[in-house]
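Trainee: sequence unknown, structure follows:
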C-alpha cells in the first residue's frame, strides 16, 4: 500500500503540498525560518521515499563517502540561496528598472509566473554550460555523480549555482520581484532539484513529457558526450521541446556504469577538491567519445 502511495502520491505531495504550504506562509509575511523548515521537511521526505520505493537499490548506498560531500554541497548551496532571498529587497532597490510586477494577481499565480520565467533563464545557462568550455568546467562538478538520488540536485559548484540562479532571477528583479514570491520560488527550486534527481521510482504519467522530473532527467546524466546533452529544463521540458533537446526512451534502465563523465572517470570526489577542479582544468572536458 505504501509503495502505491509513494509511486503516485509523492510528486503531488512535494509539488502541491510542500510548495503549497510555502506559498501560504509566504503570503503572511512570516519569518523566513519557515523556508528552512520546509526545506528540511522536503529533504527528509526525499530520503524516505527513496528508501521505501527505490528505482535502484544500490543508489541508496554511499559511494566513497559521497554522502558527506553531497551534504556539504547541499548545505553551502542552500545557505547561499537563503541568503540571496533575504537580500532581495536590497537587490530589487538597486536593479529594478520598472515595477511591472503583477501584484494584483493571486499570489499562487505570481509564483507560477516567476517559476516559468526563471525556468527559461536557468535552462539557457544550463544549455550553454554544455556548449562553452569555461562554463562546463564548473558544471562538470554536477555531472561527476555515479548514483542518482535527491541530494545530487543540490550538488553543484557554488559559482555555477550562482550563475544559474542569477540568470533565472535577474529578469524578475528588473520588473520588481516581491520578496514573498522570491521566497516561494527559492523553495520551489529546492523541491524541484530533489524530485528531479530522486531515486524514488515514482510515476507522473504523460506529465513526464512536460515536467522536468527524474524519468527524463536521468537521460541528461548519461556519461557520453552528446548523448547526455538533452533535457536541460529545471521545472519544465517546454524549452527542451523548442530547442530540440528533448529525449526519452520508456524502456531504458539506468545503472551507475552509465552515469558520470566518460572523459574524466577519475574526477575528484572530495568536496574541496571539486571546488578547486574547475580552476585546474585546462580544456573542455566535455569532449567525450560518443556512446558505443
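Mentor: Structure received. Everything quoted here is computed from the prediction, not taken from an experiment. Numbers count the residues shown, from 1 in each chain.
Trainee: going forward, measure contacts between C-alpha atoms and count neighbours the same way
Mentor: Noted.
Trainee: Show me where the stretch 101-250 of the chain has its helices.
Mentor: With DSSP state H, counting those that start in this stretch as the criterion, the stretch 101-250 of the chain has helices at 107-129, 133-143, 158-174, 179-196, 214-220, 238-243.
Trainee: So for residue 57, which of these sits nearest?
Mentor: Of all these, it is helix 214-220 that lies closest to residue 57, at 15.6 Å by Cα to Cα.
Trainee: Distance from that closest one to the middle of the chain?
Mentor: Its chain's average C-alpha position is 12 Å from that of helix 214-220, according to Cα atoms, centre = their mean, to the nearest Å.
Trainee: ok, back up a step: so which of the helices of the stretch 101-250 of the chain comes closest to residue 261?
Mentor: The nearest among the helices of the stretch 101-250 of the chain, by Cα to Cα, is helix 133-143 at 6.6 Å.
Trainee: take a look at this one as well, against the first:
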C-alpha cells in the first residue's frame, strides 16, 4: 500500500471537490463558513485516524477470514461470495447496519462508552468533514461489531469494496451542511435530516436515529425521530469537549470520579427516558 493510498489524500481531495460545492448549492445554514471552527482538527482525523483505521480493518479482515476457514463450511462462504455483486452489497448494508445500530446505541447508553463517542458529538457546526471526527476506540468497536460478520461470512472483495465506497459517501452526506428532501424515503434510508437530528442538542432528539444507512431500523425499534420538515436549532453536547486533536483523544481517559460519571449520565439520557 502506497503512502498516498494509506493516508487517503487523493480520496479526501475528491470528496472535497464534491461536497464543498454541494454544501454551497444546497446549504442548510448559509452563514456557516467552509473553514468553520474545528475544521483543521477534522482534517487531522481524516488523514491520521483514517490511515490507522485502514490498518485495523486489514488486520480485522485477515483475522475473521482465518477464523472463517476453520469454523464455516466452505459451501457456505462459496455460496455467499458466488451471489451477484449487487445482491451481496445489499446484504452487507443490512448486516453491517444492524451492527452499527447495536453498537451505536450502546455508545449512547453506557457511560464508559459515551466518553469516547462524545468526541463525535462535540461538534457544534455540522458539515461533511465531521464524519471523520471519531475517537479510535469508537471506530474500532463500531467497525468490529458491524464488519466482522461480513468478513466472517465470506462476502467477495468486490462487494466489500463497493460497500465501503457507498458507506463513506453516505456518511459524508449525512453530516453535510445540506437541506435535501427525500420524501417518504426518509422512513427507509438515513438522510441528512435524519442524522442531523441525531446530533441535535435538544431533549426531544436525545438517543434517536442510530442507524447509518437504513432509517427503517430505527423505525422498527422506536428510535426514529424526524419532526416534519424541521431541522435542529443547535448541535453538540453540554459537557466541555477539548477542541484540540490530542486533548480529544485523551478526554475519555482523564474524566474520572463521581463528577464525570454524573455528567455522562446526564448526557447519555438512558433508554428509559426515550
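Mentor: That came through fine. This is a predicted model, so every value here is computed, not measured.
Trainee: picking up where we left off before, and the helices of the stretch 101-250 of the first structure as a markdown table, adding distance to residue 85 of the first structure and mean neighbour count?
Mentor: A markdown table is the format used below for these (distance: least, Cα to Cα, whole Å; neighbours: other Cα atoms under 10 Å):
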| stretch | distance to residue 85 of the first structure | mean neighbour count |
| --- | --- | --- |
| helix 107-129 | 14 | 20 |
| helix 133-143 | 23 | 22 |
| helix 158-174 | 10 | 20 |
| helix 179-196 | 6 | 24 |
| helix 214-220 | 27 | 25 |
| helix 238-243 | 26 | 17 |
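Trainee: a markdown table please, covering those helices and showing distance to residue 88 of the first structure.
Mentor: Compiled in a markdown table, the helices of the stretch 101-250 of the first structure are given as follows (distance: least, Cα to Cα, whole Å):
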| stretch | distance to residue 88 of the first structure |
| --- | --- |
| helix 107-129 | 14 |
| helix 133-143 | 25 |
| helix 158-174 | 8 |
| helix 179-196 | 6 |
| helix 214-220 | 30 |
| helix 238-243 | 27 |
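Trainee: Identify whichever of the ones you listed lies nearest to residue 61 of the first structure.
Mentor: Nearest of the helices of the stretch 101-250 of the first structure (Cα to Cα): helix 179-196, 16.9 Å.
Trainee: Now do that closest one against helix 107-129, angle only.
Mentor: Relative orientation of helix 179-196 of the first structure versus helix 107-129 (axes from the mean of the first three to the mean of the last three Cα atoms, to 10 degrees): 60 degrees.
Trainee: Return the mean post-superposition distance for helix 179-196 of the first structure against the second structure.
Mentor: For helix 179-196 of the first structure, the mean deviation from the second structure after alignment is 1.8 Å (mean Cα distance after the TM-score superposition for the first structure).
Trainee: Identify the residue of the first structure aligned to residue 175 of the second structure.
Mentor: Matched across to the first structure, residue 175 of the second structure falls on residue 197, judged by TM-score structural alignment.
Trainee: Correct me if wrong: residue 281 of the first structure contacts residue 138.
Mentor: No: look at residue 281 of the first structure against residue 138 with Cα atoms under 8 Å: they stay out of range, at 9.4 Å.
Trainee: in the second structure, what residues pair with stretch 126-141 of the first structure?
Mentor: Stretch 126-141 of the first structure covers residues 104-119 of the second structure once aligned (TM-score structural alignment).
Trainee: er, stretch 235-242 of the first structure actually
Mentor: Under TM-score structural alignment, the match for stretch 235-242 of the first structure is residues 213-220.
Trainee: now do stretch 167-187 of the first structure
Mentor: On the second structure, the counterpart of stretch 167-187 of the first structure by TM-score structural alignment is residues 145-165.
Trainee: which other residues reach the matching stretch?
Mentor: The set of residues external to stretch 145-165 of the second structure that reach it, using Cα atoms under 8 Å, 6 or more residues apart in numbering, is 60-61, 64-65, 67-68, 72, 76-78, 80-82, 85-86, 88-89, 92-93, 95-100, 103.
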